[in-house]
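In: coords below, sequence missing:
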């Protein structure tokens, strides 16, 4: 019986939200756009980039400005965040992932990042080799909170939904898990606060990566 743990990336494995806010600000500066406060930007983390920029700018996703922001975001993110990636990995992640692998779990990532950015961040952080499969927002027609990303992982790894659990720091992750028929573990150290996470009814709510590992055994 295959068992699988699927992880979100930003705010779950890597403390990249701060870098994301900085990257957004740098993109706006390059385009001579007004500055946007950090809470507004943080509130979009977990959404695909086009949706996030559209929400922050108050325009539709097909607005040409959104496409220009997305285009600038990727090289800017690589310049700002990737050099510090190893220092941004949350406490307990390296040991926790190794423990899960040693116990026979298949590990995957389902992220709202575009796949190129996700692969680059995981590689820079020294985490890429831990995962059997990574799916980005541009590899599905409907990213999180739609269940498509999770279902793709399950098909690729040959895992039944009842033998899988999704780990994430936002309600988008938990809703994706519910839609795919999986259990879910919400982590409180990321973007969404406890009340937000509880509103999505996660199977477990934990405050450390060590607790993620413990809950994964209970969920699968």
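Out: Thanks, I have it. The structure displayed is predicted, hence computed values, not measured ones.
In: hey, let's count contacts and neighbours off CA atoms from now on
Out: OK.
In: and for residue 170, nearest residue in space, chain neighbours not counted?
Out: Excluding the flanking residues, the one nearest residue 170 by CA to CA, 6 or more residues apart in numbering is residue 192, at 5.2 Å.
In: so when I look at the one you found, I'm seeing a helix, right?
Out: No: counting by DSSP: H, G, I helix; E, B strand; the rest coil, one finds residue 192 to be coil, located in no helix.
In: ok, residue 104 - contacts?
Out: residue 3 (CA atoms under 8 Å, 6 or more residues apart in numbering).
In: now it: how far from residue 155?
Out: Residue 104 is 18 Å from residue 155, where distance means CA to CA, to the nearest Å.
In: use this one as the comparison:
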């Protein structure tokens, strides 16, 4: 992949294996407030959207929305141990840093949990910028968070690649005018690979050969 100076990473399912951290929070909140708990495939299909939007879809109601969201946050505050870094992430980030790339993370998750999981993984220092869901008015697939990262980095979309495991990451990259790489090992590995990214990777370390 030529002429790339900047790399934007999704966090969940791309850098961090947060599957249990996220799914168990949804299951806990729905069960606590006596809603039927959908199967994990249905819950996974909502992941990547705003939390409120997820719970409206999963509960079919706005009635207990704030209680569900609060239960979700409370569960995650007590269970950061359920988040883990994918193998090879540190090695890959060190390699990319060594080659002089600017690196940012762009996530829909709010700072209160996303910051902590990055800190616990001890990879915060690799990023020139981190854009959280509460930093922007519109989240992926809207290009706003990507544009915000590029503004901070003083870089242009045409020299940038967006890397993520969800179609929302790829759509956001295309909407922003960046190159795109989809991680097939992540949270959304069983979902349809549309829209088509520029490249697929099966392991984070595949980036060592690409960039």
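Out: That came through, no problem. Not measured: the values here are computed from a predicted model.
In: I'd guessed residue 106 of structure 1 sits against residue 132; true?
Out: Yes: Residue 106 of structure 1 lies in contact with residue 132 (CA atoms under 8 Å); the separation is 6.7 Å.
In: quick one: what's aligned to the residue nearest to residue 170 of structure 1 in structure 2?
Out: Counting by TM-score structural alignment, residue 192 of structure 1 corresponds to residue 188 in structure 2.
In: check residue 152 of structure 1 too.
Out: Counting by TM-score structural alignment, residue 152 of structure 1 lines up with residue 148 in structure 2.
In: okay, and that match sits in which element?
Out: helix 144-153 (DSSP states H and E).
In: check the mean deviation of that helix from structure 1.
Out: On superposition with structure 1, the mean distance recorded for helix 144-153 of structure 2 (mean CA distance after the TM-score superposition for structure 1) is 0.5 Å.
In: helix or strand right after that helix?
Out: strand 160-164.
In: what residues of the helix holding residue 148 of structure 2 count as buried?
Out: Neighbour-count burial for helix 144-153 of structure 2 flags 144-150 (criterion: 16 or more other CA atoms under 10 Å).
In: I'd say residue 202 of structure 2 and residue 185 touch.
Out: Yes: contact criterion CA under 8 Å: residue 202 of structure 2 and residue 185 qualify, at 5.5 Å.
In: tell me the SS of the residue of structure 1 most remote from its centre?
Out: Most distant residue from the mean C-alpha position of structure 1: residue 32, 28.7 Å away (CA atoms, centre = their mean). At residue 32 of structure 1 the chain is in coil, as set by three-state DSSP.
In: all helices for structure 1, in order.
Out: 17-30, 38-42, 49-57, 64-80, 85-88, 93-102, 115-125, 148-157, 171-180, 194-199, 209-219 (DSSP state H).
In: quick one, which of those is nearest to residue 7 of structure 1?
Out: helix 171-180 (8.8 Å; CA to CA).
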